Every structure is written in structure tokens, then in C-alpha cells.
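S.K.: Whatever this is, show me its structure:
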Amino acid sequence: MAYDDQNIFAKILRGELPAIKVYEDDQVLAFMDIMPQADGHTLVIPKSPAETLMDLDPKAATYTIQIVQKVAKAIEKALDAKGIVLMQLSGAAAGQTVPHVHFHLIPSSVHDLGKHAVQMGDQEKIKALAEKIKAAL
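M.R.: You can find the predicted model right below:
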């Protein structure tokens, strides 16, 4: 299947849609989920056009997971998180809702997770959490 460059994450990468950014370099972007399952829910995406993990170039996958780890450590430090749920859903059958490979970092216990994308989060609260995470990077 061909990559859909009109998906929401592709539009964020091109600057067509806003995002509350936590980290960015030439290969990866990390930003806050605006419909979080827990406070501090952060998404990490490669800038490479890939729909699922299986479509992602191995070098891009390697680099992206290094940034996932870096951002996870910052979330732990900034929010005093006792645990981080790392989720990567590949394909609609697995629950993937945006056709661009992405990693969810959710500071929470797996037993306390809310359902994803049910309700828009408080944007000011999300921005304040992003600032804490950025300061810890």
C-alpha cells in the first residue's frame, strides 16, 4: 500500500497542522498527544514516510527507538513517572488510527490507562507538561 501523505502526522511534519513539540531533529519528532490516555502521553514519529513499523527503513527504526528511549527517560524524570507504557500499533487490525508509524509513551500503570482518542485533553495542561518534559531533555 502506498503511503498517504495527507495523514495528520504528515501534515504536522510539514507544518500544516500544529503540534505541542517536545523534541525535534532532522529525523524524528516527539510531540504531545492531544487526546491523551494519561498526563504526559507523548508520541514519537520518524520523519520518514512509513505507514507501519514493517514499512520503516531499519536505520530509521534504529534511530527512532533511540529517541523513544531518550524521551521516555525525560518523561520519567520530568513527571516523576513510576512506569512508562510503550505502545506501537501497526495496522488497522492492531488499532492503528493514523497511517504513519508512531510510538506512544504513556506515563502510567497499564491498569490505569484510559481509552485512547476518546476525549480532547486540556491544551494548557498538555502544554505545561510538554515544557516539563522539554526541560528534562
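
S.K.: Every contact and neighbour count from this point should use C-alpha atoms.
M.R.: OK.

S.K.: And the helix ranked longest in the chain, what's buried?
M.R.: Taking DSSP state H as the criterion, the chain has its longest helix at helix 58-79. For helix 58-79, the neighbour count (16 or more other CA atoms under 10 Å) marks 60-61, 64-65, 67-68, 71-78 as buried.

S.K.: Equivalent analysis for stretch 107-122, please.
M.R.: 107, 108, 121.

S.K.: Leaving out the residues flanking it, which one is nearest to the residue most central in space within the chain?
M.R.: The centroid of the chain falls nearest to residue 43 when counting by CA atoms, centre = their mean (0.7 Å). In this structure, residue 43 finds its nearest non-sequential neighbour in residue 104, 4.8 Å apart by CA to CA, 6 or more residues apart in numbering.

S.K.: Following up with a second sequence; could you model it the same way so I can compare the two?
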Amino acid sequence: EPGFVIWENADYAAILSNEPYMDGHTLVVPKHNYHNDVFELSDEVYFGLMAAVKEVGKLLKGVFKPDRLLVWVRGYEVAHVHVHLIPSHMDVDLVSAQAHKAEEGELKEVWEKIRRG
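M.R.: Okay, the predicted model is just below:
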């Protein structure tokens, strides 16, 4: 069951990562279970996913004001395709950054910040 949903439509949802690298680290996922290789998706699902990523990215950029928004598809940890969106600031080295297991209260604070806009 997903935790903190920040955006959804009929086919895709965006949820806060429970192991974030930065505040606002979000996973965009299809609501239907697809394998974990994004390049094996049909064009319809792939482009729908990327449209959802773009919409959620605009939301995150508006709230967190990052210098850049990292788009990352790893495909290792879960057998369900998903895209990471990570707000990034020039003074933070995400290459050497470590994700951490977020407490529910921490995720709720970020979720509320996004809902307030």
C-alpha cells in the first residue's frame, strides 16, 4: 500500500519515497503492475509515464525550488517500473549522498508542504 500520495490520475501515481535522498524525493509509478525495465514498456505506457513525471516535476519544482530536478530510473530494487524525481541543489553532492529511512512524521511534514504548495 502506498504511503504519502502527492499526485495521481487514472493511470499513474506519485508517492514520497520512504528512503529519500532529499526532501521531496518522489516515485512516479504506473497503477498497473509492469515489469521493472522501462524500455520494455509499450509506447503508450512509456509516454504516459513520462507525461506524469513532467507534471509531478512541475509540482515539485514549484514547492522545493531546486536548482535542478534529477530524473532517475534504477530498476533494481522493486520489480515494478517507477521513476525517481529528486529535487537537487547545487551545494549538495547527490552522487555521494546516502538515502535514509524516513520516519512517518518526516514524510508527513514533506507531504503537507507539497499539499500547501
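
S.K.: circling back to that earlier point, relative to structure 2, what is the average displacement of the longest helix of structure 1?
M.R.: When structure 2 is superposed, helix 58-79 of structure 1 averages 0.8 Å from its matched positions, counting by mean CA distance after the TM-score superposition for structure 1.

S.K.: Where does the helix or strand that comes right after that helix end up in structure 2?
M.R.: Proceeding N to C from helix 58-79 of structure 1, the next assigned helix or strand is strand 84-87, under DSSP states H and E. Using TM-score structural alignment, strand 84-87 of structure 1 corresponds to residues 69-72 of structure 2.

S.K.: After superposing, tell me the mean distance of that stretch to structure 1.
M.R.: Average distance, stretch 69-72 of structure 2 versus aligned residues of structure 1 after superposition (mean CA distance after the TM-score superposition for structure 1): 0.6 Å.

S.K.: what does that stretch rub up against?
M.R.: Contact partners of stretch 69-72 of structure 2, identified using CA atoms under 8 Å, 6 or more residues apart in numbering, comprise 57, 61, 83, 84, 85, 86, 87, 88.

S.K.: do that again at 6 Å, thanks
M.R.: 83, 84, 85, 86, 87, 88 (CA atoms under 6 Å, 6 or more residues apart in numbering).

S.K.: isn't the first one right up against residue 27?
M.R.: Yes. Between residue 83 of structure 2 and residue 27 a contact is recorded at 5.5 Å, counting by CA atoms under 6 Å.
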